[in-house]
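**Student:** Give me a model of this one.
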Amino acid sequence: MRPTLFEYAGGEQAFLRLAEAHHARCLADPELNHPFSHDYLNPEHASRLAAYWAEVMGGPPRFTEECSDQSSLLRMHAGNGDISDLGRRFVECFAAAADDAGLPADPEFRGTLRAYMEWAVADVLAYGSRDAVVPADLPIPRWSWDGLQPPPA
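**Tutor:** This is a model prediction of the structure:
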């Protein structure tokens, strides 16, 4: 049986390295650094982001248990207007951070990660308008080698 993306990546420590590397790349980006450099950014941002990505990729439900659900995450990022260029840059930082974090270089794995992040950015951008309403109780998405999985019944 094929391992989950979480297992294939190397587990929780791999996702923590990915989140830290991604955060560092966003801070270094001349356009993305603004939202990533504010004092209000939670000091546990990288560990929470790691828990979120780990859960999405088939890891334990730590983000859901300790932080929140998909609706809350989308509300945090909603109402920012058209930030599609920032979204594109975010994806590029994510792809480069996978190298920085030492994740497996397997092309299928990397393509699956990139497909997830492109989908995730599009999901956030769907709520970009100032009057966006995010539905309540959205579950954390689950991503596999085959892409987005339907929520459990």
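
**Student:** contacts and neighbour counts: CA atoms only from here.
**Tutor:** Will do.

**Student:** Buried residues in stretch 36-47, which are they?
**Tutor:** Neighbour-count burial for stretch 36-47, counted by 16 or more other CA atoms under 10 Å, picks out 36, 46-47.

**Student:** Stretch 125-136 too?
**Tutor:** 125-128, 134.

**Student:** Over to stretch 9-16?
**Tutor:** Here stretch 9-16 shows 9, 11-12, 14-16 as buried, counting by 16+ other CA under 10 Å.

**Student:** What lies in contact with that stretch?
**Tutor:** With CA atoms under 8 Å, 6 or more residues apart in numbering as the test, stretch 9-16 has contacts from 6, 46-47, 49-51, 53-54, 59, 101-104.

**Student:** who wins for most neighbours among these?
**Tutor:** A54 (27 neighbours; other CA atoms under 10 Å).

**Student:** Go through the protein and flag its longest helix.
**Tutor:** Identified as the longest helix of the chain according to DSSP state H is helix 107-125.

**Student:** what's next to stretch 46-61, contact-wise?
**Tutor:** 4-7, 11-12, 15-16, 18-20, 23, 62-64, 67, 140-144.

**Student:** now the other sequence, so there's something to compare against:
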Amino acid sequence: MPTLYEWAGGEETFKRLTSIFYGRVVNDPILQPVFGAMAQDHPQRVAWALAEILGGPQTYTRQRGGHRQLISAHLHRHLSEQQRARWVSLLIETADEIGLPSDAEFRAAFVSYIEWGSRVALSVSQYDGEIPKDLDPMPRWDWIIPPPNEAPQTR
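**Tutor:** Predicted structure coming up:
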């Protein structure tokens, strides 16, 4: 059975998704205060994280340090629910526009992770403590419902 990463189209798909998405985020009135001064490589780092979490290579862990680094990047950001919800809706809109698979099985798993991960980021952004050094490895998201045996119809 293919991973969510493979089903989505692999590395280039995630690079395209995050490149287009973060190009829009910097001009979004709700998200610009959070991302207006983001590092130039931020879209690449998010592409690595999404790819790894959805079953792809462990590039984020090798290049950035894994789950602890991902969580730490959200500390003290004091995100709002409005910003979290806008981030999710704009990412899903971008996924639709670039042709991420639209089958129910893939979308259920993809949106499930995006919702869960964004809620973790929101919670962590309010936290004033330190992230434990022995934080679990990167989460690995999988199918909620197994996909049909045929390739997705849209790409």
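
**Student:** can you tell me which of the buried residues of stretch 36-47 of the first structure lies nearest to I83 of the first structure?
**Tutor:** Using CA to CA, F36 is the member of the buried residues of stretch 36-47 of the first structure that sits closest to I83 of the first structure, with 14.4 Å.

**Student:** residue ranges for the strands of the first structure, please.
**Tutor:** Ranges of strands within the first structure are 142-144, 147-149, based on DSSP state E.

**Student:** now those as TSV including distance to L113 of the first structure?
**Tutor:** Shown next, in TSV, are those (distance: least, CA to CA, whole Å):
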stretch	distance to L113 of the first structure
strand 142-144	9
strand 147-149	9
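
**Student:** Determine which stretch of those is the most buried.
**Tutor:** The highest mean neighbour count among the strands of the first structure, using mean count of other CA atoms under 10 Å, belongs to strand 142-144: a mean of 20.

**Student:** Check the mean deviation of that one from the second structure.
**Tutor:** Here the mean offset of strand 142-144 of the first structure against the second structure after fitting is 0.5 Å, by mean CA distance after the TM-score superposition for the first structure.

**Student:** Tell me the residues of the second structure aligned with that strand.
**Tutor:** Counting by TM-score structural alignment, strand 142-144 of the first structure falls onto residues 140-142 of the second structure.

**Student:** List the contacts of the matching stretch.
**Tutor:** Under the criterion CA under 8 Å, 6+ apart, residues 3-4, 52-55, 109, 113 lie in contact with stretch 140-142 of the second structure.

**Student:** do the same with stretch 82-91 of the second structure
**Tutor:** The contact list for stretch 82-91 of the second structure (CA under 8 Å, 6+ apart) reads 21, 30-31, 114-115, 118-119, 122.

**Student:** re the thing from before, of the buried residues of stretch 36-47 of the first structure, which is the nearest to A95 of the first structure?
**Tutor:** Nearest to A95 of the first structure among the buried residues of stretch 36-47 of the first structure, with distances taken as CA to CA, is A46, at 16.3 Å.
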